[in-house]
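> Quick one, structure for this:
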Amino acid sequence: MRSMSVAERRARLGVRHRLSPGVRTDDVADIARSMVVLHATDPATVFLSIAARSVDAVPAAVERALYDDRTLLRMLAMRRTMFVAPVELVPVLQASTANAMAAKQRATYSRLIERGSDVKDVPALFAEAERAAHEALLARGEATGAQLSTDVPLLRTQVDPAPGKSYSRPTGITTWVLVTLGCEGRIVRGRPNGSWTSSQYRWSPVEAWLPGGIADVPAATARADLVRHWLRAFGPAPVADLKWWTGWTAGDVTKALALLDVTEVDLGGATGVVLSDDLDPVPAPQPWAALLPALDPTPMGWRERGWFLGDHGPRLFDRNGNVGPSVWWDGRIVGGWAQRADGEIVVRVLEDVGADAVAAIDREAARMAAWYGDVRAIPRFRTPLERELTS
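So this is what the prediction gives:
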């Protein structure tokens, strides 16, 4: 069995994830392709992940890719997480993950309506609300949820989400309907109301991004294609990492792997898989530094992170497994960073990395400060070291 050392995995990470200066690019969509998708639960993550992997790109370049050129699209996918995806991968994400999630969302929201309202035919109401909301959005071109609820009276249907509980408050079904439409691939989140750190999006019909809608792909084919992309970016890795990242069942992961030509490798006591045409060593890049944001797709790409995280997890992750801002040196996490209220980027290195590494990290901190400019962004999920650095 071929062995792949930690050093080899770190070399792949630096090159494949465009973190070494020699492979950085200002092609925003290509950066996203390198990572398969970009985490977008926190809107700032998309921009800061691109900042770390680019040379001279600025926030306006990311906005142009998202909202003008529309080479990227924001959607819920794996693990019901928000991502920004290259548009050519959207059909794969839709068929492999989003369609099943849409069915679950519809079932969940329907149960809430049945339990907390006097609606007699919930499936009929939900279907009609979806149809009317989509038509209203086609007529407007783009709209906020509030605007659509004005246009579509059904969206103002009141539901008590937790009957009998003192904390429960009646709510309309606008968000439930729009989230389900988004999961179904019929509408998309467009430009936000505010800066690049805002999560208050306007909705657009999918036809505005993808004329003709999202192409149909067989689910099994789509799952295999997504696994191939992930292995190219994150392999070699244990199958358990792949199962965690996709959020699929073990059976779905096994079936997807069976459609691909993969090889098992020894990861130093654990067994991993890699695409069979990807066994050649990746030349190690020159030592590199990077400041990655909270929820960056690199540290969130694997479940087993010991080979690059060391013992820094308790300070850099919250209790739910969300990573905070991390400092990297030559393929491993060596500290954390934060933006203070006055805009200063502060760094804490948690181990001795030497003067050259400190100088390179300082240069990356200066790059990140320039990217932020006058914008201030607090990570959505606060972690112990990030809180400490901003106190």
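> CA only for contacts and neighbour counts going forward, please
OK.
> and Val87, what is it in contact with?
By Cα atoms under 8 Å, 6 or more residues apart in numbering, Val87 lies in contact with Arg70, Thr71, Leu72, Leu73.
> From the residues you listed, which land in strands?
Among the contacts of Val87, the residues falling in strands (DSSP state E) are Leu72, Leu73.
> For the contacts of Val87, give me JSON lines that also has distance to Leu137.
As requested, the contacts of Val87 are arranged in JSON lines below (distance: Cα to Cα, whole Å):
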{"residue": "Arg70", "distance to Leu137": "18"}
{"residue": "Thr71", "distance to Leu137": "21"}
{"residue": "Leu72", "distance to Leu137": "20"}
{"residue": "Leu73", "distance to Leu137": "17"}
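> Kindly give a single ChimeraX line that selects the buried subset of the contacts of Val87.
The ChimeraX command for the buried members of the contacts of Val87 (criterion: 16 or more other Cα atoms under 10 Å) is given here:
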select :70,71,72,73
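> tell me the contacts of His27?
You called it His, but residue 27 is Asp. Ser54.
> Relative to Thr41, which of the contacts of Val87 is nearest.
Thr41 lies nearest to Leu73 out of the contacts of Val87, by Cα to Cα, at 13.4 Å.
> Please look at the closest one and Ala85 and confirm they touch.
Yes - applying Cα atoms under 8 Å, one finds Leu73 in contact with Ala85, separated by 5.4 Å.
> now the spatially closest residue to Val217 that is not a sequence neighbour: how far from Asp241?
Spatially, and ignoring its direct neighbours in sequence, Val217 is nearest to Ala95 (5.9 Å; Cα to Cα, 6 or more residues apart in numbering). The spacing between Ala95 and Asp241, counted by Cα to Cα, to the nearest Å, is 21 Å.
> So for the two, which sits in the more crowded spot?
Comparing Ala95 with Asp241 by other Cα atoms under 10 Å, the one with more neighbours is Ala95, at 22 against 18.
> and the next element down the chain from the lengthiest strand in the chain?
Secondary structure of the chain per DSSP E: the longest strand is strand 332-339. Sequence-wise, the next helix or strand downstream of strand 332-339 (DSSP states H and E) is strand 345-349.
> Please generate a structure for the following sequence too, so the two can be compared:
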Amino acid sequence: MPALRRITPADRRARLAVRHLLHPAARAARTEDVAETLVGLHATDAATVTLSASARLAEAASGPADVDRALYEDRTLLRMHCMRRTLFVVPADLAPVFHHATPKSMAARERATLVKHLAAAAPARDERWLDVAAAKALAALAELGEASAPELTEAVPELQAKITLSPGKRYASTVRVGGELLRLLAMEGKVSRGRPVGGWTSSRFRYHPAPELPGVDPAAAQADLVRRWLTAYGPGTEADLKWWTGWTFRDVRRALARIEPEEVDLGEAGRGWDLDARTPREVTPWAAFLPGLDPATMGWQHRDFCLDPAHRPLLFDSAGNGGPTIWLDGHIVGTWAQRPTGELVRRLFTESGADGTALIDAAQERLQTLLDAGELRVNFPAPLTKELLA
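Got it, this is the predicted structure:
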């Protein structure tokens, strides 16, 4: 049996610079190019979308306006729940692929959890009650055209019912069912998020009815998504794909079998898969400031090729959410935050040398110019953030 082709950590870092549009020579002209190349942008924290796109656009300062154009004027991008039941911004023409690649069991689990919360508050509120409330909510939304969660809750009395989330936990909270039902309907593809209620850092949105998406064979959709992931993130392991998609190993292996990528040797990371053998050989030094939940931070389960394992606890919370990062030549070398005064502050984990520090300074200034309009609200800070802002 012939030996597997070896792909080194340095090879992977060179690929990341170009394929993730982070090297200045690889930056994109439009947000649509960024979202398609990266197979979606994390949108759980609304600010991530704009900051991730801006870091990869030729003109960073144009980021907020260009994201706004793509999402709300041209509607070439849309927010939807897909991988890991997480909210992403994806190309609108690929929405059927993302939707049908997401196992229906994910939305079913969310529905079952909501029914459980409803029954705990009032036993008569069972799944049938939820179906009636959902039908009324969809009818009201169709009549209104679009509405925020509070507006729709006001219009549909059933949505004013209260439930307790995470009962018994220190972070338990009591909320109206309207917002949770809208989230479920969005996961089921029945409603879509529109403009935010507030600026680009706001995570509160207006909703509108979603058109029914064209049918796609789920297995074909999953194979398409894996092919796109390998093109942007490859090489990667089955564990990386399971982490990124939220699927079972069975789903991952079935998709890999359909596209037949090359099996490769990733050294300490084990055996992986690759679709494109090309690796840029001449990647000049670069630096970038990326937000929490950025695709480059969240793209793999095994990140040793770009992150010293000793630094992982400084950047990732217990749920695996990565905070803001500073990158230098494909390595995560630090984290950053913004003070209430608007000033950016940073913490570097390693010495960067004079040339590296100059690149980091320039990347910080690029981000500072973008954020001068106001303080950034980060919903997923790094564990080190509190210390950084002290």
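> Going along the chain, name the helices of the stretch 1-150 of the first structure.
According to DSSP state H, counting those that start in this stretch, the stretch 1-150 of the first structure carries its helices in the segments 6-16, 28-34, 43-53, 59-63, 90-93, 99-116, 122-140, 145-151.
> Which of the ones you listed sits closest to Ala357 of the first structure?
By Cα to Cα (comparing all of the helices of the stretch 1-150 of the first structure), the closest turns out to be helix 6-16, at 15.1 Å.
> so how much does that closest one differ from the second structure once superposed?
Here the mean offset of helix 6-16 of the first structure against the second structure after fitting is 0.6 Å, by mean Cα distance after the TM-score superposition for the first structure.
> re the thing from before, with the second structure superposed, average distance for the longest strand of the first structure?
Strand 332-339 of the first structure sits 1.4 Å off on average (mean Cα distance after the TM-score superposition for the first structure).
> In the second structure, point out the residues matching that strand.
Aligned by TM-score structural alignment, strand 332-339 of the first structure falls on residues 331-338 of the second structure.
> and stretch 292-307 of the first structure, how far out from the chain's middle?
Stretch 292-307 of the first structure sits 11 Å away from the centroid of its parent chain (Cα atoms, centre = their mean, to the nearest Å).
> And stretch 215-227 of the first structure, by the same measure?
On Cα atoms, centre = their mean, the centre of stretch 215-227 of the first structure falls 19 Å from the chain's centre.
> How about stretch 256-267 of the second structure?
25 Å.
> Tell me the counterpart residues of that stretch in the first structure, please.
Under TM-score structural alignment, stretch 256-267 of the second structure corresponds to residues 257-268 of the first structure.
> measure that stretch end to end?
End residues of stretch 257-268 of the first structure are separated by 22 Å (Cα to Cα).
> contact partners of the match of strand 332-339 of the first structure?
In contact with stretch 331-338 of the second structure (Cα under 8 Å, 6+ apart) are residues 13, 289, 305-308, 315, 323-327, 344-350, 375-376, 382, 384-385, 388-389.
> Could you find the counterpart of the residue nearest to Val217 of the first structure in the second structure?
In the second structure, Ala95 of the first structure lines up with His100, judged by TM-score structural alignment.
> From what I see, that match and Leu213 are in contact.
No - assessed by Cα under 8 Å, His100 of the second structure is found out of contact with Leu213, at 9.1 Å.
> which residues do these two both contact?
Joint contacts of His100 of the second structure and Leu213 (Cα under 8 Å, 6+ apart) do not exist.
> re the thing from before, if you count neighbours, what's buried in the match of stretch 256-267 of the second structure?
Quick answer for stretch 257-268 of the first structure (16+ other Cα under 10 Å): Leu257, Val262, Thr263, Glu264, Val265, Asp266, Leu267.
> same deal with stretch 306-326 of the first structure?
Within stretch 306-326 of the first structure, the residues that qualify as buried are 307-309, 312, 315-318, 322-326, counting by 16+ other Cα under 10 Å.
> and what of stretch 266-286 of the first structure?
When neighbours are counted by 16+ other Cα under 10 Å, the buried residues of stretch 266-286 of the first structure are found to be Asp266, Leu267, Thr271, Gly272, Val273, Val274, Leu275, Leu279, Val282, Ala284, Pro285.
> From those, which land in strands?
Per DSSP E, those map to strands at Asp266, Thr271, Gly272, Val273, Val274, Leu275.
> pretty sure the fourth one is touching Phe234, no?
No - the pair Val273 of the first structure / Phe234 is not scored as a contact, 10.2 Å apart, by Cα under 8 Å.
> Against Gly145 of the second structure, how distant is the most centrally placed residue in the second structure?
Ranked by distance to the mean C-alpha position of the second structure (Cα atoms, centre = their mean), the top residue is His42 at 1.6 Å. For His42 of the second structure, the distance to Gly145 of the second structure (Cα to Cα) stands at 26 Å.
> do Asn321 of the second structure as well
35 Å.
> cool, Pro285 of the second structure as well?
Going from Pro285 of the second structure to Gly145 of the second structure by Cα to Cα gives 50 Å.
> Looking at the two now, which is surrounded by more residues?
Pro285 (14 against 11).
> quick one: contacts for the equivalent of that one over in the first structure?
By TM-score structural alignment, Pro285 of the second structure lines up with Pro287 in the first structure. The neighbours of Pro287 of the first structure, taking Cα under 8 Å, 6+ apart as the test, are Ser20, Trp329, Asp330.
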